[in-house]
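Peer 1: Following is a predicted model, sequence given first.
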Amino acid sequence: MDPTDPVAILAGLIRCPSVTPREGGALAFLGALLSREGFEVARPVFEEAGSEPVENLFARSGGEGPHLVFAGHTDVVPPGDLGDWSRDPFAAEIVDGEMIGRGAVDMKGGIAAFVAAHGRYVRKNGAQKGRVSFLITGDEEGPAVNGTVKLLDWAKTRGERFDACLVGEPTNPDALGDMIKIGRRGSLSAEVRITGRQGHVAYPHLADNPVRAAVAIADALLASPLDEGTETFQPSNLEITAIETGNASVNVIPARCSIFFNVRFNDTWSVETLKAELAARVERGAAADRLRPGRAPASCELLWRERPSAAFSTRPGALTEALVAAVEETTGRRPQLSTSGGTSDARFIKDHCPVIEFGLVGRTMHMSNERVALSELQGLTDIYEAFIARWFAAHA
């Protein structure tokens, strides 16, 4: 296989059914390819109680000097109903100039483009004056417990120090060159469990309806904006995603009710200050007597869910400047520097070095018939090659 051909590399990756947490052959394929290119390849596996073991890959090439790392993931979401696909999601068929397959955009295409870009750079310029590494996980689409966060610590204990990182997530909304992610909003999820007393709806004085308290608590959570946004971030946003009682009977007052919500927040807040604000809102809602006149405050418990992530942004500097210039040189577009969207593994990497994200157009990610135009894949490869050259030139 030509290591400078992103189309061939992407086809090889897509044909590996690496649905989280299965490796599916994708890391083996990538490791073999990088080994032939002179990279030292390691394949650490991480696990912990209550989670699946996950295979990861760390590959490095070069010697002393500035260290640029490319990060990403080979795991993909399930394809869903195969009847919704026009082609086998793991066949990498090309139709009308587009490659169809799960992971084509998110984010095997980014990996293929960077591997090919580095191969082209080395063949034109010789080995870079420093080090290039690949930090690739199989756990980004899953719980993100045994992937990048542990792989970073593993690399650090072995003396690896990174000067900058590019994550190849699909960042462009409409066209290649639209957007570079220079940060991400934080994410915090929670459940409010409200305890009442079950009873017959015709005798409410003998029961205590937790749904009435849930309405008051939900109102308190949503009553006022968390903030108005900052120079770098849009306003923080709280969404209630479910209110559940587990009660299917229309003539029974339920014994309990749960409110589930998620907040995507900006750098106005830390995880701890946001938790304090939300706890105060829940307490105010529980104490409200508008819907529960004469009752004591509702009994409720606030439970924090999943692993929260803090908002972060990367300051302008050599990393951002090199990528912006590479995008402009290749596409003629001046990319927007954005912190929009969901979370990514960049939230772990930012504790180790400056990190930004740039990849393919994300319009079909996680969809049936996920696909990438071959011209776009080649364009991303050209951008990455120009970026590598500019970044190392800035650190010469």
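Peer 2: Nice, thanks for sending it over.
Peer 1: going forward, measure contacts between C-alpha atoms and count neighbours the same way
Peer 2: Will do.
Peer 1: so where do the strands sit in the stretch 151-300 of the chain?
Peer 2: Taking DSSP state E, counting those that start in this stretch, the strands of the stretch 151-300 of the chain run over residues 164-167, 179-181, 183-184, 186-195, 199-200, 237-244, 252-253, 256-265, 299-309.
Peer 1: Please tabulate those strands in a markdown table and include distance to Ser344 and mean neighbour count as additional columns.
Peer 2: Formatted as a markdown table, the strands of the stretch 151-300 of the chain follow (distance: least, CA to CA, whole Å; neighbours: other CA atoms under 10 Å):
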| stretch | distance to Ser344 | mean neighbour count |
| --- | --- | --- |
| strand 164-167 | 9 | 24 |
| strand 179-181 | 10 | 26 |
| strand 183-184 | 8 | 28 |
| strand 186-195 | 10 | 21 |
| strand 199-200 | 45 | 16 |
| strand 237-244 | 18 | 15 |
| strand 252-253 | 41 | 20 |
| strand 256-265 | 13 | 21 |
| strand 299-309 | 10 | 15 |
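Peer 1: Make CSV from these and add distance to Val7 to it.
Peer 2: Shown next, in CSV, are those (distance: least, CA to CA, whole Å):
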stretch, distance to Val7
strand 164-167, 19
strand 179-181, 23
strand 183-184, 29
strand 186-195, 35
strand 199-200, 64
strand 237-244, 39
strand 252-253, 59
strand 256-265, 36
strand 299-309, 35
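Peer 1: Use this one as the comparison:
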Amino acid sequence: MDDAEQILQDVIQIRTDGDYEARVADYLLKLLDTHHITTKKIEFSKNRSGFIAEIGNDQGPVLGFAGHEDTVALSNPADWTKDPLGGQKVDQRIYGRGATDMKAGLVAAVLAMINLKEQHIPLKGKFRIYGTVGEESGEEGAEKMVAAGMADDLEALMVGEPSGISLKVLQKLSSSLEKLGIITANDVTELLNYNQSSEQHFLEIAHKGALSYDIISHGQTAHSSMPSLGINAVDGLLRFIYEQNIYFEELVKSNNSLLGTTTPVITKISGGEQLNTIPGEARLSILIRTIPEISNQQIIDQLHKILSKVNAKVESQLTMKINFIHEPVFSSSQSKLSKIAQTVGEPLLQQKLGFIGVPGGTDASQFVKANPQLDVLVFGPGNTSAHQVDEYVDTEIFHSFIKVYEQIVARYLA
């Protein structure tokens, strides 16, 4: 066991699946302060703290790194074969909730920063780490940091979310990944033939945004034997669904070269309280994964038009509640950050690294609000065991990413 792995185990052992990120922030801030690195604790509420850490000077650009301290819920701890809060090492793996998503990435960046400082690597510019809270529950930490102007000077941003997949899983999922438009089966075969490690990683330069909203239909209850005395809220909701589906048929025709099409999904629907009562309220929940070609605001504007049209035709009145808006991210494979990461990462990870876009989101959606032209790269230790029972990170990959981050920063700020 070495110091890097012990630090990761310590952080995994801190439970952060709710409002408890402050203990992770305190642990990492103490470690950074020991090495005389400039830090700032960012308090959001009781037991919820993020942080900023920074090395370098004002002689060049600012390269950022975003990593979240929180995790998803443990989910049926009895189903785990390892303690979900144990950080146990077995063979070449460290297990625990958050091991992959994304305490390994955050710890790797912190250790890379410490190594750069201790080795007195000359930098022309600043390397800044953002330790965020609440990424899994809506990216609230990153959102507040960006709103406070803490990212206004960034030129580029790395996000340490897991970017890998085990070779066995990749073989099994190659056809599914091709259907999703992420990578072709032939490209998967080529990567597998070259790979000399346990996982295949990708340079993620794009991911979809997200728009979540509820449509609420307001009617009037009445006895089901006398429906004329009430207003059936479900009827209005059904009319909205019909009109919305017509719009969605057009919406999905736009295409992004890496991300594919916009993906709208109705995820929840409810209405009425009991069988013999006219529903006085009905509700619809929708999540749309968005692409840069059609902005979230354009979609919202069109939804308002649909609402007005439906409200003019039905007795119930419909309203819309926006739950959250996350911007899509799309960067170039030819950016300075992308090219350096590929050059550095391939020999250290012993594999070819291709550029892809993914349907899920990250804190980067908040950072691009401050600078829509921000170069973004999602690249970090970890794999598809995120959010699953027996989540783990490969220790060799973890160590490699510490070196990867060191070299990316050193070259970017050379």
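Peer 2: That came through fine. Here the structure is a predicted model, which means the values were calculated and not measured.
Peer 1: where does the TM-score land?
Peer 2: Remark: TM-score between the superposed chains equals 0.84 [TM-score structural alignment, normalised by the length of structure 1]; 375 aligned residues with a CA RMSD of 2.8 Å.
Peer 1: returning to what we had before: between the strands of the stretch 151-300 of structure 1, which one is closest to Thr320 of structure 1.
Peer 2: strand 179-181 (8.6 Å; CA to CA).
Peer 1: For Gly80 of structure 1, find the nearest of the strands of the stretch 151-300 of structure 1.
Peer 2: Here strand 237-244 is closest among the strands of the stretch 151-300 of structure 1 (CA to CA), at 22.4 Å.
Peer 1: how much does that closest one stray from structure 2?
Peer 2: When structure 2 is overlaid, strand 237-244 of structure 1 sits 1.0 Å from its aligned residues on average, using mean CA distance after the TM-score superposition for structure 1.
Peer 1: Provide the aligned range in structure 2 for that strand.
Peer 2: The counterpart of strand 237-244 of structure 1 in structure 2, counting by TM-score structural alignment, spans residues 263-270.
Peer 1: Please work out which residues outside the matching stretch touch it.
Peer 2: Here stretch 263-270 of structure 2 makes contact (CA atoms under 8 Å, 6 or more residues apart in numbering) with 248, 252, 282-290.
Peer 1: which one of these sits closest to Pro122 of structure 2?
Peer 2: Nearest to Pro122 of structure 2 among these: Thr290, at 40.4 Å, using CA to CA.
Peer 1: Does Leu68 of structure 1 touch Val132 like I think?
Peer 2: Yes: the pair Leu68 of structure 1 and Val132 qualifies as a contact (CA atoms under 8 Å) at a distance of 5.0 Å.
Peer 1: So which residues of structure 1 form helices?
Peer 2: 6-14, 26-36, 108-125, 148-157, 210-222, 271-287, 318-331, 346-349, 374-394 (DSSP state H).
Peer 1: Pipe those helices into JSON lines and attach mean neighbour count and distance to Ala42 of structure 1 per row.
Peer 2: JSON lines is the format used below for the helices of structure 1 (neighbours: other CA atoms under 10 Å; distance: least, CA to CA, whole Å):
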{"stretch": "helix 6-14", "mean neighbour count": "23", "distance to Ala42 of structure 1": "18"}
{"stretch": "helix 26-36", "mean neighbour count": "17", "distance to Ala42 of structure 1": "8"}
{"stretch": "helix 108-125", "mean neighbour count": "22", "distance to Ala42 of structure 1": "16"}
{"stretch": "helix 148-157", "mean neighbour count": "17", "distance to Ala42 of structure 1": "10"}
{"stretch": "helix 210-222", "mean neighbour count": "21", "distance to Ala42 of structure 1": "47"}
{"stretch": "helix 271-287", "mean neighbour count": "17", "distance to Ala42 of structure 1": "34"}
{"stretch": "helix 318-331", "mean neighbour count": "20", "distance to Ala42 of structure 1": "26"}
{"stretch": "helix 346-349", "mean neighbour count": "21", "distance to Ala42 of structure 1": "19"}
{"stretch": "helix 374-394", "mean neighbour count": "21", "distance to Ala42 of structure 1": "23"}
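Peer 1: Would you tell me which of those helices gets closest to Leu188 of structure 1?
Peer 2: helix 271-287 (7.5 Å).
Peer 1: Check which helices and strands the closest one sits against.
Peer 2: Contacts defined by 3 or more CA pairs under 8 Å, 6 or more residues apart in numbering; DSSP states H and E place helix 271-287 of structure 1 against helix 210-222, strand 299-309.
Peer 1: now those in JSON lines, with distance to Ala155 of structure 1?
Peer 2: Shown next, in JSON lines, are these (distance: least, CA to CA, whole Å):
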{"stretch": "helix 210-222", "distance to Ala155 of structure 1": "41"}
{"stretch": "strand 299-309", "distance to Ala155 of structure 1": "21"}
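Peer 1: Could you point out which of the ones you listed sits nearest Ser338 of structure 1?
Peer 2: strand 299-309 (17.6 Å).
Peer 1: Structure 1: which residue goes with Thr34 of structure 2?
Peer 2: So, by TM-score structural alignment, Thr34 of structure 2 is matched to Arg36.
Peer 1: try Val378 of structure 2
Peer 2: Using TM-score structural alignment, the equivalent of Val378 of structure 2 in structure 1 is Glu357.
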